[in-house]
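predicted model and sequence follow; I will ask about them next.
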Amino acid sequence: MDRRKFLGSSLLASALSVFPHQWSRSSTRAETFQLNYAPHFGMFRHSAPGGVLNELDFMAEQGFRSLEDNDMKKRPLEQQRQIAARMEKHNMQMGVFVAHTIFWTEPNLAGGKAEGRELFLKEIQESVEVAKRVNAKWMTVVPGHVDLRKDMGYQTAHVVESLKRAAEILEPHGLVMVLEPLNKRDHPGLFLTKAAQAYEICKAVDSPSCKILFDIYHQQITEGNLIPNIEASWEEIAYFQVGDNPGRREPTTGEINYLNVFKHIHAKGFNGIIGMEHGNSRPGADGEMAVIEAYRKSDSF
């Protein structure tokens, strides 16, 4: 889950290096986007040097209404509070953060062992407090690696049982874990890979606190057929993430027709967050401006 880079002109970038806290905060805010795109920290670090609060100010000025930060749970408590206060100032929403330890190379939830389940539930409980602190509603859950010694049916039953227990923790607080299928090329061996699989699991858990994070980058690699698959799993989708393929960079840099995909999502009435979980195709402040321009173009349906 890498996080990335940047924006502006070379002249502006050189000026910022001399005056790191005076990147020209504007009294006017750019027009907001039709959909609610959420950048992450580091994406605009050249355009708004000086730390995450400056980046938040810059994001708000550019018309972004949300923030996504996978590493929020790892941040010091005081910084979490500062970020929350700055987002509140700008009337910004908090997107997903990663709720638990992800087991990339060995089974955890799929294996059905009590210790793995209890660790997961403990970390979900901890994430409730993080969510309250930063005014978040959604948190990412990845069930981890497959158990090669067990049939997929048994593994699915183990995962569903763990998620039911987690949903019992989250429901009283109105919080939602979003299950993210990941592609096998970048993350070989993981249990959850397809939208239909996530849909099946959400139906089995049967809770408003267990939904799908549909990452368009991952699903383009895994199965393509994006709009029909979004349509088929729509009632269980609570959150989107994006990145173009190949390269996992901003829209317009790869093969995905994000203008049409975003148009479909908007026409369906989606008013949630679309996380910008990708890198920048070009370095420095110029590359950061290119990211914003790409979203303006892809949002102009």
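That came through fine.

for the rest of this, base every contact and every neighbour count on C-alpha atoms.
Fine.

so E115 belongs to a helix, correct?
Yes: with DSSP: H, G, I helix; E, B strand; the rest coil as the criterion, E115 is assigned to a helix.

can you pull out the helices in the stretch 151-300 of the chain?
Assigned by DSSP state H, counting those that start in this stretch, the stretch 151-300 of the chain shows helices spanning 152-170, 195-205, 216-222, 226-232, 258-267, 284-298.

to I124, which of those helices lies closest?
Minimum separation from I124 across those (Cα to Cα) falls at helix 152-170, 6.6 Å.

got a list of contacts for the closest one?
109-112, 117, 121, 124-125, 128, 143, 146-147, 176-177, 201, 204-205, 207, 209-210 (Cα atoms under 8 Å, 6 or more residues apart in numbering).

what count of nearby residues applies to S207?
In terms of burial, S207 registers 16 neighbours under the definition other Cα atoms under 10 Å.

ok, it - contacts?
Neighbouring residues of S207 by Cα under 8 Å, 6+ apart: 164, 167, 171.

how about the strands in the chain?
For the chain, applying DSSP state E gives strands covering 36-38, 66-67, 93-94, 138-141, 176-179, 210-215, 237-241, 273-275.

buried residues, stretch 289-301. List them.
Neighbour-count burial for stretch 289-301 flags 289-296, 298-299 (criterion: 16 or more other Cα atoms under 10 Å).

stretch 79-88 too?
Under the neighbour-count criterion of 16+ other Cα under 10 Å, stretch 79-88 has 80-81, 83-87 buried.

what's the answer for stretch 228-239, then?
Neighbour-count burial for stretch 228-239 flags 229-230, 233-234, 236-239 (criterion: 16+ other Cα under 10 Å).

got it, and stretch 277-284?
Residues 277-282, 284 are the ones in stretch 277-284 that count as buried (16+ other Cα under 10 Å).

dump those residues into CSV; add distance to E223 as well.
Putting those into CSV (distance: Cα to Cα, whole Å) gives the following:
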residue, distance to E223
E277, 19
H278, 19
G279, 22
N280, 24
S281, 24
R282, 28
G284, 33
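
wait, which of these is closest to G243?
Nearest to G243 among the buried residues of stretch 277-284, with distances taken as Cα to Cα, is H278, at 5.1 Å.

returning to that earlier point: which among the buried residues of stretch 277-284 gets closest to P181?
Comparing the buried residues of stretch 277-284 against P181 with Cα to Cα places E277 closest, at 14.0 Å.

quick check: the closest one touching H40?
Yes: the pair E277 and H40 qualifies as a contact (Cα atoms under 8 Å) at a distance of 7.4 Å.

quick one: closest of the strands of the chain to D151.
Once the strands of the chain are compared by Cα to Cα, strand 176-179 is nearest, at 20.8 Å.

which strands or helices does that closest one pack on?
If you count contacts as 3 or more Cα pairs under 8 Å, 6 or more residues apart in numbering; DSSP states H and E, strand 176-179 packs onto strand 138-141, helix 152-170, strand 210-215.

for comparison:
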Amino acid sequence: MPRFAANLTMMYNEYAFLDRFAAAARDGFKAIEFLFPYDFLADELKVRLEANGLTQALFNAPPGDWAAGERGIASLPGREDEFRRSIDTALDYTRVIGNRKLHVMAGLIGADESSARHRDVYLENLAHAAKAAQADGVTVVIEPINQRDIPGFFLNRQDDAQAICAEVGAPNLKVQFDCYHCQIVEGDLAVKLKRDMAGIGHIQIAGVPERHEPDIGELNYPYLFELIDTLGYDGYIGCEYRPRAGTSAGLGWLRPYLHNAR
């Protein structure tokens, strides 16, 4: 049976961020994820996790200037030193918070920029990140993201992500398989899960196309959850969706799985 992590960036927005931990725990979640921890002290977040019996499944490395529209710096030429510092910062947080998955965002590429140059920088930076993370037992994950939600995002397809991981060759570099993004870009999720499971380090879900609860939209998630179990995935599945109304009120889809949460 699958294990789910509430995404506190998108879910429980009825509460201040630090109060979302308790709200998720009350609803039966045993794990959480979010985009970024860096507005808070790591020790402060650790207290919230421990007080509510929660495991941190994942967060993202610093993405550059998010408020200005940046969406990662891993593939950006000229930002290599900044990227290395960002990995140091992220790993400082993982050592306190305890997660063993770290998402590194690729960043944006302009229409007039060299894809080959971005890819070279991306490979070099990912090799550095994986090597730095390996000492702490952390797996670095990269995520293909659809260009409808993030126009110009450098990495969009599952096969490209798997090829990049293979070329880097680090055992702790894997793909974050977001079912929502994959359905929009490629579809055929079951075949891709079967093809790529050995290289998948984290899975996320949301309804398609509106990114609401996973029981709304065009994907048959009960079938996919059973398939994911059959394929031997034992990590958390991140619930990275925007609740249609109140978060707790929309969790009817989760109740059949709560007895397995741990």
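Yep, it's here. Remember, it's a predicted structure, so these values are computed and weren't measured experimentally.

distance of the residue sitting furthest away from the middle of the second structure relative to G152 of the second structure?
Relative to the mean C-alpha coordinate of the second structure, counting by Cα atoms, centre = their mean, the farthest residue is D112 (28.5 Å). In this structure, D112 of the second structure and G152 of the second structure are 11 Å apart, going by Cα to Cα, to the nearest Å.

please apply the same query to Y241 of the second structure.
21 Å.

cool, Y221 of the second structure as well?
For Y221 of the second structure, the distance to G152 of the second structure (Cα to Cα) stands at 28 Å.

V128 of the first structure -> the second structure?
Aligned counterpart of V128 of the first structure in the second structure: L91 (TM-score structural alignment).

list the contacts for that match?
By Cα under 8 Å, 6+ apart, L91 of the second structure lies in contact with 133, 136.

which part of the second structure lines up with stretch 176-195 of the first structure?
Using TM-score structural alignment, the residues of the second structure aligned to stretch 176-195 of the first structure are 139-158.

what's the counterpart of K74 of the first structure in the second structure?
When the second structure is aligned by TM-score structural alignment, K74 of the first structure is paired with D39.

residue range for stretch 197-217 of the second structure in the first structure?
Taking TM-score structural alignment as the measure, the first structure aligns residues 234-254 with stretch 197-217 of the second structure.

how far off centre is the matching stretch?
Between the centre of stretch 234-254 of the first structure and the centre of its chain there are 10 Å (Cα atoms, centre = their mean, to the nearest Å).

before we move on, what about stretch 37-54 of the second structure?
From the chain centre to the centre of stretch 37-54 of the second structure is a distance of 18 Å (Cα atoms, centre = their mean).

cool, stretch 267-280 of the first structure as well?
That offset, for stretch 267-280 of the first structure, works out to 8 Å (Cα atoms, centre = their mean).

just stretch 130-150 of the first structure next, same as before
12 Å.

list the buried residues for that stretch?
So, applying 16+ other Cα under 10 Å, buried residues of stretch 130-150 of the first structure: 130-131, 133-147.

kindly report the same for stretch 181-191 of the second structure.
By neighbour count on 16+ other Cα under 10 Å, the buried set for stretch 181-191 of the second structure is 181-183, 185, 189.

any chance of those in CSV, plus distance to F225 of the second structure?
Output for these, formatted as CSV (distance: Cα to Cα, whole Å):
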residue, distance to F225 of the second structure
H181, 17
C182, 15
Q183, 15
V185, 20
L189, 11
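
nearest to R20 of the second structure among those?
Nearest to R20 of the second structure among these, counting by Cα to Cα, is H181 at 24.9 Å.

about what we covered before: quick check, nearest of the contacts of S207 of the first structure to Q62 of the first structure?
The nearest member of these to Q62 of the first structure, counting by Cα to Cα, is E171 at 34.2 Å.

which residue ranges of the stretch 1-150 of the first structure form helices?
With DSSP H, counting those that start in this stretch as the criterion, the stretch 1-150 of the first structure has helices at 10-18, 52-61, 77-89, 114-134.

and those helices as CSV, adding distance to T101 of the first structure?
Output for these, formatted as CSV (distance: least, Cα to Cα, whole Å):
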stretch, distance to T101 of the first structure
helix 10-18, 37
helix 52-61, 24
helix 77-89, 19
helix 114-134, 7
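
so which of these comes closest to I265 of the first structure?
With Cα to Cα as the measure, helix 52-61 is the member of the helices of the stretch 1-150 of the first structure nearest I265 of the first structure (22.5 Å).

and that closest one, what does it pack against?
So helix 52-61 of the first structure, by 3+ Cα pairs under 8 Å, 6+ apart, packs with helix 77-89.

now what about the helix it packs on, what contacts it?
Under Cα under 8 Å, 6+ apart, the answer for helix 77-89 of the first structure is 52-53, 56-57, 72, 93-94, 133-135.

let's go with 6 Å and repeat that
Outside of helix 77-89 of the first structure, the residues within contact range by Cα atoms under 6 Å, 6 or more residues apart in numbering are V134.

quick one: it to helix 52-61, angle?
With axes from the mean of the first three to the mean of the last three Cα atoms, to 10 degrees as the basis, helix 77-89 of the first structure and helix 52-61 are set at 20 degrees to each other.

measure stretch 30-42 of the second structure end to end?
Using Cα to Cα, the end-to-end distance of stretch 30-42 of the second structure comes out at 19 Å.

please apply the same query to stretch 126-144 of the first structure.
The straight-line separation of the ends of stretch 126-144 of the first structure (Cα to Cα) is 19 Å.

follow-up on the earlier one: list the buried residues in the match of stretch 197-217 of the second structure.
Across stretch 234-254 of the first structure, burial judged by 16+ other Cα under 10 Å covers 234, 236-245, 248-253.

map D215 of the first structure across to the second structure for me.
In the second structure, the residue matched to D215 of the first structure (TM-score structural alignment) is D178.

closest to S66 of the first structure out of the buried residues of stretch 228-239 of the first structure?
Nearest to S66 of the first structure among those is Y239, at 12.5 Å by Cα to Cα.

ok, that closest one touching L213?
Yes: applying Cα atoms under 6 Å, one finds Y239 of the first structure in contact with L213, separated by 4.8 Å.

returning to that earlier point: can you put the strands of the first structure in CSV and add distance to H158 of the first structure?
As requested, these are exported to CSV (distance: least, Cα to Cα, whole Å):
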stretch, distance to H158 of the first structure
strand 36-38, 33
strand 66-67, 33
strand 93-94, 30
strand 138-141, 15
strand 176-179, 15
strand 210-215, 15
strand 237-241, 22
strand 273-275, 29
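
that'll do, ta.
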